[in-house]
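Chemist: Sequence and predicted structure are below.
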Amino acid sequence: MPHEPRPIVQAAPGARILIIGQAPGTRVQASGRPFTDPSGDRLRDWMGVDEAVFYDAGRIAIAPMGFCFPGLDAAGADLPPRKECAPLWQKKLLDQLGDVRLTLLVGLHAQRFHLGSQVRKTMTDTVREAEAFGPDYLPLPHPSWRNSAWLRKNPWFEAKILPMLRCRIKELLQ
């Protein structure tokens, strides 16, 4: 790795919701807290929770597919999660979180790893058919600004998936 590994994970045994993202970006690497960037703002809005709830490890666990910032490509964009991280660490973490009732699979990497052969042909198809993976999993697109065009092109996400997400989150946080 081009830098010292710094795993960015939030977890406690009582968490009922688990967010599995891609990999920490540069801002998250600097802060040491998951989703401390505009993607986190959008994700919290999607979930209908504030920062206090989001960063309460006893309620919401957060574990990216690649636990550490993977570095930047030649164009200065974040690299994808390193392939060796998820097989090495995901199960070990999940085994420690026995109360998880809902896992948000944020982005294609998380969906492919955790849904395996159930993942649909495209990320759009997987998210559109989110109900098929419930109540344990809910696939979501990545909340990055890079997906703003995807969100505009797929208004069903806001109309159908977000109310389902918020309802399930509210139910589990009571």
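Modeler: Everything's here; your move. Computed from a prediction, not measured in an experiment: that's the story for all the values here.

Chemist: contacts and neighbour counts: CA atoms only from here.
Modeler: Will do.

Chemist: ok, now which ones touch the nearest residue to Asp73 once chain neighbours are set aside?
Modeler: Nearest residue to Asp73, sequence neighbours excluded (Cα to Cα, 6 or more residues apart in numbering): Leu79, at 5.7 Å. Listed by Cα atoms under 8 Å, 6 or more residues apart in numbering, the contact partners of Leu79 are Pro70, Gly71, Leu72, Asp73.

Chemist: which one of these is nearest Ala130?
Modeler: Of all those, Pro70 has the smallest distance to Ala130: 28.4 Å, by Cα to Cα.

Chemist: That closest one in helix, strand or coil?
Modeler: Assigned with DSSP: H, G, I helix; E, B strand; the rest coil, Pro70 falls in the coil class.

Chemist: how close does it sit to Arg82?
Modeler: 6 Å (Cα to Cα, to the nearest Å).

Chemist: who's more crowded, those two?
Modeler: Pro70 (21 against 17; other Cα atoms under 10 Å).

Chemist: Against that first model, consider the following:
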Amino acid sequence: MDALARLHSEILACRRCELEGLLPHPRPVAYGHMGARVMVIGQAPGVRTMIAGRPFSGPGGKLLRGWIARAGIPLEEQDRRVYFTSLTRCYPGKAPKGKGDRKPSAREVELCSPFLQREIELIDPVLVLLVGSMAIERFLGRMPLAEAVGQLFSRDGRWWLPLPHPSGVSRWLNHPEHRALVEEALERMRELLSSLGL
């Protein structure tokens, strides 16, 4: 617990992106508890997460937490049983064109990477949910979302389950066949949690 608290303090104090001119006013997010056996890795905090200081606090987070509840971890137990984090720790701002938030740059992901690696080492999750294409590519390599979602991967002594980004801006979930893949992924998660006694 002390090691995780120290890591969270380092994350909250981080100003690396500001020093490199990547973000004007960084407000890192760090939250979670030891003992979680499931980890969620998303892309970056949204504006509501930045304000709340709690990962996946916006509408997309509500949808994601609903998926996790349907897979067997009730909402009221998720902050204890699931460790929520992301590739980067600061809200990247609005996308310069179109709707939604800007995707973090490769450099931003690189600067935050040591934090995420230490979280994985400390939490040592049995199952990692990779939310969105950026997180999936980072850990499993590039692949079409429709080929990743619904599959369960075993690598590095862990299980990895890709999920789409639960953003209202994304049109991927508008297709019935894609929603069916999400249901398949949740069923795989439910079966795995049951088999592992989690």
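Modeler: Nice, I can see it. As the structure is a computational prediction, the values presented were derived from the model and not from experiment.

Chemist: ok so, going back, in the second structure, what sits opposite the residue nearest to Asp73 of the first structure in the alignment?
Modeler: Leu79 of the first structure maps onto Arg102 in the second structure, with residues paired by TM-score structural alignment.

Chemist: And Asn147 of the first structure, by the same measure?
Modeler: In the second structure, Asn147 of the first structure lands on Ser170 (TM-score structural alignment).

Chemist: likewise Thr26 of the first structure?
Modeler: Per TM-score structural alignment, Thr26 of the first structure is aligned with Val47.

Chemist: how deep is that match tucked in, by neighbour count?
Modeler: 18.

Chemist: do the same with Gly66 of the first structure
Modeler: By other Cα under 10 Å, neighbour count at Gly66 of the first structure equals 27.

Chemist: What residues does it make contact with?
Modeler: Contacts of Gly66 of the first structure by Cα under 8 Å, 6+ apart are Gln22, Ala23, Pro24, Pro81, Arg82, Lys83, Cys85, Ala86.

Chemist: SS state for it?
Modeler: Secondary structure assignment for Gly66 of the first structure (three-state DSSP): coil.

Chemist: counterpart of it in the second structure?
Modeler: Gly66 of the first structure maps onto Thr88 in the second structure, by TM-score structural alignment.

Chemist: how close does that match get to Leu140 of the second structure?
Modeler: Thr88 of the second structure is 17 Å from Leu140 of the second structure, by Cα to Cα.

Chemist: ok, now Val169 of the second structure?
Modeler: With Cα to Cα as the criterion, Val169 of the second structure and Leu140 of the second structure are 24 Å apart.

Chemist: mind listing the strands for the second structure?
Modeler: Under the criterion DSSP state E, the second structure carries strands at the ranges 38-42, 82-86, 127-131, 153-155, 158-163.

Chemist: right, and those - which one's nearest Leu19 of the second structure?
Modeler: strand 82-86 (20.8 Å).

Chemist: which other helices and strands contact the closest one?
Modeler: Contact analysis of strand 82-86 of the second structure by 3 or more Cα pairs under 8 Å, 6 or more residues apart in numbering; DSSP states H and E lists strand 38-42, helix 106-123 as its packing neighbours.

Chemist: I figured Pro5 of the first structure hits Cys68, correct?
Modeler: Yes. If you go by Cα atoms under 8 Å, Pro5 of the first structure and Cys68 touch, sitting 5.9 Å apart.
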